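**Q** heads up, no residue letters with this:
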């Protein structure tokens, strides 16, 4: 079985900026969880055999084709009690992304998920101690990231590098949903 994650990823400029922020934090506190992970918004993770992936990929392609691209604005930092420090989308971006995440989760109810998420955030560091969180809050005080989400991304866990890598991008096309059956 392989481990997969379905995510939204920001544009390359934002990915590079988050990467730089992670390196800056590492210079201050040393190594931490998610230091080498590319910026992403997790929707869900799952375990699956390769033999079933063609069906899942077609399902994700169909789902993505019915979603419109959308803009995201991240303008603050926050943290979770578990020690995750992250950039936070503004209220309207959070509401939009949360609603799309819920649709994706509902439309993939045949996939057995190991993790689900409907709280959009771009993690800078995970499992930070309270001292490390305080350091992160001192370093990072202002943020303004603006980007368009254009793809639903399927990532596969690479055991050699111990990170998820992009497996396939599914473009958000905004096509209308097919209507099954007909009205008389």
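**A** Now that the structure is in, tell me what you want to look at. Because the structure is predicted, anything quoted here is derived from the model rather than measured.
**Q** can we go C-alpha only for contacts and neighbour counts from here?
**A** Fine.
**Q** now stretch 55-66: how far from the chain's centre is it?
**A** 17 Å (Cα atoms, centre = their mean, to the nearest Å).
**Q** just the buried positions in it, please.
**A** Going by neighbour count (16 or more other Cα atoms under 10 Å), the buried part of stretch 55-66 is 56, 60-66.
**Q** also stretch 97-115?
**A** So for stretch 97-115, counting by 16+ other Cα under 10 Å, buried means 97-98, 100-101, 104-105, 108, 113.
**Q** quick one: which of the residues you listed is nearest to residue 158?
**A** Comparing these against residue 158 with Cα to Cα places residue 113 closest, at 18.5 Å.
**Q** presented hereafter is structure B, for comparison with structure A:
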């Protein structure tokens, strides 16, 4: 009898509203029309918090931790209005504006702390990827595409995504809303 549990790759992400996901898809379509195929072309807009490998029981731990975090988490409107193209990192990403950056940095830091185990890999600073593994010529072509971009959304959802081997993509398997509820003393004891 095989008692070994299957372990899969997962990621925890801040997940924008569907309208913003669609706006990013349009940006990616425009990139693809100009520069051709690239990595992250089909990935839906998100802000990576962590990635991890887990079996069903370990995944249940992460789900409980995310529920605990989201119970009292405050929502806030955020704006991504800077497009950064880097030949060094070979990436095109959207960055938050100066007023959104502190909220997002704090959110990612606290959520990573809540989820930290020996199995987790932290994402980087808050950004929404447009393309990865871009060549220098693709970046040169992309530089002329946009004079100004701006995405605005209420940051109120975290999602768990599972890597689907056959598609080579992560897909959302569960979402969690920020409930903005204060903990009372009894709840602190239950959640800790």
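**A** Alright, I've got the coordinates. Note that this is a predicted model, so its numbers are computed, not measured.
**Q** what's the TM-score for these two chains?
**A** Once superposed, chain against chain, the TM-score is 0.91 (TM-score structural alignment, normalised by the length of structure 1); 180 aligned residues with a Cα RMSD of 1.5 Å.
**Q** out of the buried residues of stretch 55-66 of structure 1, which are inside strands?
**A** Among the buried residues of stretch 55-66 of structure 1, no member falls in strands (DSSP state E).
**Q** turn those residues into CSV, columns for distance to residue 134 of structure 1.
**A** Shown next, in CSV, are those (distance: Cα to Cα, whole Å):
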residue, distance to residue 134 of structure 1
56, 41
60, 39
61, 41
62, 43
63, 40
64, 38
65, 42
66, 42
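**Q** narrow these to those in helices?
**A** If you go by DSSP state H, these have 56, 60-65 in helices.
**Q** identify the farthest-apart pair in the residues you listed.
**A** The span of those, defined through Cα to Cα, is set by 56 and 65 at 14.2 Å.
**Q** quick one: the strands in structure 2?
**A** Under the criterion DSSP E, structure 2 contains strands at 8-14, 47-54, 76-86, 91-96, 120-122, 128-131, 151-155, 157-164, 169-177.
**Q** state the span of structure 1 onto which the fourth one is aligned.
**A** The reference is to strand 91-96 of structure 2. Under TM-score structural alignment, the counterpart of strand 91-96 of structure 2 in structure 1 spans residues 84-89.
**Q** show me what contacts the residue positioned nearest the centre of structure 2?
**A** Against the mean C-alpha coordinate of structure 2, by Cα atoms, centre = their mean, the closest residue is residue 47 at 2.4 Å. Residue 47 of structure 2 sits next to 13-15, 126-129 when contact means Cα atoms under 8 Å, 6 or more residues apart in numbering.
**Q** again, 10 Å this time
**A** When contacts are counted by Cα atoms under 10 Å, 6 or more residues apart in numbering, residue 47 of structure 2 is found next to 12-16, 104, 108, 123-129, 158-159.
**Q** repeat that for residue 152 of structure 1.
**A** Residues near residue 152 of structure 1 by Cα under 10 Å, 6+ apart: 6-9, 43, 60-61, 63-65, 67, 69, 104, 168-172.
**Q** tell me which residue of structure 2 lines up with it.
**A** Residue 152 of structure 1 maps onto residue 158 in structure 2, by TM-score structural alignment.
**Q** ok, the nearest residue to that match once chain neighbours are set aside - contacts?
**A** Once flanking residues are discounted, residue 158 of structure 2 sits nearest to residue 14: 4.5 Å by Cα to Cα, 6 or more residues apart in numbering. By Cα under 10 Å, 6+ apart, the residues touching residue 14 of structure 2 are 45-49, 104, 107-108, 126, 128, 155-160, 175-176.
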